[in-house]
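Engineer: Predicted coordinates and the sequence they were generated for:
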Amino acid sequence: MIDNFKKFNMPRYEQVRWHIQTLLTESKWDESTPLPTEQDFADKYQVSVGTVRKAVEKLVEDGVLIKHQGRGTFLKKPDFNTSLLRFYKFRDQEARYVIPTGVIKKITLIEAVDTINKTLNIHENEDLIYIERVRIVEDKVILSERIWLPKNRYQEFIGLEPKDFENLLYPFYYKKCGQFVSSAIETLFFITDHIDPYLDNTQHENLVKVCRIAKNLEGDPVEYRESYGLAEKFSYESQII
């Protein structure tokens, strides 16, 4: 199996890294299940344990895997709620920080949208699944989201109703369609003259727009999302260590 890569002149550990990543993707690996041991991988791919260890360490550096002392190595689940809290801090009536609840308002199948299809790197004529979602704290909408998904990756969503969705979307993507979101790129803008029906804002209130391209383990886009929130609620926080 590893010998198939000889013609690419790829380092041995990179070959092993690619095979482990492919295994995780194709087998829809459960993030609560530890990976085989380094010795198991060494036997499987007929390489040294040192080569496997280097491949695993690289996947840990890439944020694909995480090691737990005494428990093993696991598929890492990104914490996208932490990403949200970089931009907005939400408190309840007792001044405690809270994670907003997600509620699906609309899901429908739509025709291709040129700019969205290009962003998702799919055929220009491929249909899309379109979702409108809000994030709520104490019965108040604080974020409004528009989400576009490639139809071919989310066939199981066709026919679902808003009530069928769970609070957290990314675990639901994985459970229902086998789409594991491994990373994302976010771009932030301040915008004006945008009225959002869920935020109930006025034309004179500035909004923050966060565009996110979510990717799978192979680096392919699996979701494009636009999130809108009131600029007056915006704050940026970044920890530098």
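Structural biologist: Perfect, I can see it now.

Engineer: CA only for contacts and neighbour counts going forward, please
Structural biologist: Will do.

Engineer: Other residues contacting the longest helix along the chain?
Structural biologist: The helix spanning the most residues in the chain, taking DSSP state H as the definition, is helix 12-26. By CA atoms under 8 Å, 6 or more residues apart in numbering, the surrounding residues in contact with helix 12-26 are 2, 5, 29, 45, 51-52, 54-56, 58-59, 75, 180, 217-218.

Engineer: Drop anything exposed from those residues.
Structural biologist: Among the contacts of helix 12-26, the ones that count as buried by 16 or more other CA atoms under 10 Å are 29, 45, 51-52, 54-56, 58-59, 75, 180, 217.

Engineer: among those, which are in helices?
Structural biologist: Using DSSP H, those in helices are 45, 51-52, 54-56, 58-59.

Engineer: nearest to residue 163, of these?
Structural biologist: Residue 163 lies nearest to residue 59 out of those, by CA to CA, at 36.4 Å.

Engineer: take a look at this one as well, against the first:
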Amino acid sequence: MKSSKIVRLPLYAQIKDAILQKLSQREWKFDQPLPSESKMADEFGVSVGSIRHAVAELEDAGILIRRQGVGTFVRSYKDTGLWNRFQKFMRKDGRLPVFESNPLRLEIIPAPENVAEKMKIMPGDPVIRCLRDMSDNGERTGVDVAYLDLATFRDLKIEDLEDVKGNLYKLYEEKLGVFIADVTDILEFVIIDKEIQKICDLPLGTPLFFVTRQSRLLNKKTVEIRYEYCSAVNYRLRI
């Protein structure tokens, strides 16, 4: 009989997980400073050095930020110079686009199979679908289709989306208290044919960026699957 191999995480990694768990469960609030390093050391029963190592790792990951003389906070849009820290599109002149959105539909639907698989739910379980028409400087660029975890985004209303300039994550954070910690993007480059045109309604033959995004909370739970169809005519991608 083979013995099972037990993998023990380093102490600082266990502390990282504990900090993320407290934030995920909102025991520690996003808009308030984390307890001091000495208080965390007492709470977790470890040295201040181990706490410092864990916090530094979370800073490097872009999750936490130190504010001099104030404390350590969850990194928010107020702390960044970019309007969207996950934005990968760039105009060909080097400027960042600020996409404007026109919400077309916000509805609860049965989860499609591909969405359910990524969210680790059953096909047909209820999810929220958000459909938005996207533009930049008045020029239509494509559409954005997001599937959202129902429990996480239950309070989202279509009225909330009407003033959003492309950046749903700022809305999630400030309106709903939902912090998207990281995303995974899969990029495809396609040419619009008749089938794709039914979805994004751009001219046939237009080159298109098609992005599949999987967005996760601090506890690694996937709460958003997003499909972005964006014209590639005037844009390039930042890697």
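Structural biologist: All right, it came through fine. Since the structure is predicted, the reported quantities are computational estimates derived from the model, not experimental observations.

Engineer: Once they're superposed, tell me the TM-score.
Structural biologist: The TM-score (TM-score structural alignment, normalised by the length of the second structure) is 0.81; 224 aligned residues with a CA RMSD of 2.7 Å.

Engineer: Was I right to think residue 166 of the first structure contacts residue 172?
Structural biologist: Yes - at 6.5 Å, residue 166 of the first structure counts as touching residue 172 under the criterion of CA atoms under 8 Å.

Engineer: can you give me the strands in the second structure?
Structural biologist: 64-67, 71-74, 89-91, 100-110, 126-136, 139-149, 182-191, 207-216, 222-231, 235-237 (DSSP state E).

Engineer: List the buried residues in the fourth one.
Structural biologist: So that's strand 100-110 of the second structure. So strand 100-110 of the second structure, judged by 16+ other CA under 10 Å, has buried residues 100-103, 106.

Engineer: helices or strands up against it?
Structural biologist: In terms of contacts (3 or more CA pairs under 8 Å, 6 or more residues apart in numbering; DSSP states H and E), strand 100-110 of the second structure is packed against strand 126-136, helix 158-161.

Engineer: among those, which is the most enclosed?
Structural biologist: strand 126-136 (a mean of 21; mean count of other CA atoms under 10 Å).

Engineer: Now that one on the first structure. Mean distance?
Structural biologist: Taken over the aligned residues, the distance from strand 126-136 of the second structure to the first structure averages 1.6 Å (mean CA distance after the TM-score superposition for the first structure).

Engineer: so how far is residue 11 of the first structure from the spatially most central residue of the first structure?
Structural biologist: With distances taken as CA atoms, centre = their mean, residue 181 lies nearest the centre of the first structure, 3.5 Å away. Distance, residue 181 of the first structure to residue 11 of the first structure, using CA to CA, to the nearest Å: 27 Å.

Engineer: how many other residues sit next to the residue nearest to the residue nearest to the centre of the first structure when sequence neighbours are not counted?
Structural biologist: Closest residue to residue 181 of the first structure apart from its sequence neighbours, by CA to CA, 6 or more residues apart in numbering: residue 216 at 4.7 Å. For residue 216 of the first structure, the neighbour count with other CA atoms under 10 Å is 17.

Engineer: Could you measure from residue 216 of the first structure over to residue 28 of the first structure?
Structural biologist: Between residue 216 of the first structure and residue 28 of the first structure the computed distance is 11 Å (CA to CA).

Engineer: between those two, what contacts are shared?
Structural biologist: Counting by CA under 8 Å, 6+ apart, the shared contacts of residue 216 of the first structure and residue 28 are residue 180.

Engineer: ok so, going back, quick one: the helices and strands packed on strand 100-110 of the second structure as CSV, columns for distance to residue 148 of the second structure too.
Structural biologist: Compiled in CSV, these are given as follows (distance: least, CA to CA, whole Å):
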stretch, distance to residue 148 of the second structure
strand 126-136, 5
helix 158-161, 13
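
Engineer: out of those, nearest to residue 211 of the second structure?
Structural biologist: Closest to residue 211 of the second structure of those, according to CA to CA: strand 126-136, at 14.0 Å.

Engineer: what residues does the closest one touch?
Structural biologist: By CA under 8 Å, 6+ apart, the residues outside strand 126-136 of the second structure that reach it are 97-111, 140-150, 153, 166.

Engineer: rerun at 7 Å
Structural biologist: Residues outside strand 126-136 of the second structure that contact it (CA atoms under 7 Å, 6 or more residues apart in numbering) are 97-111, 140-150.

Engineer: What range does that strand cover in the first structure?
Structural biologist: Using TM-score structural alignment, the residues of the first structure aligned to strand 126-136 of the second structure are 127-137.

Engineer: Report the distance from the matching stretch to the chain centre.
Structural biologist: Chain-centre distance of stretch 127-137 of the first structure: 14 Å, with CA atoms, centre = their mean, to the nearest Å.

Engineer: Residue 118 of the second structure: neighbour count?
Structural biologist: By the measure other CA under 10 Å, the count of residues near residue 118 of the second structure is 13.

Engineer: swap that for residue 115 of the first structure, sorry
Structural biologist: When counting by other CA under 10 Å, one arrives at 10 neighbours for residue 115 of the first structure.
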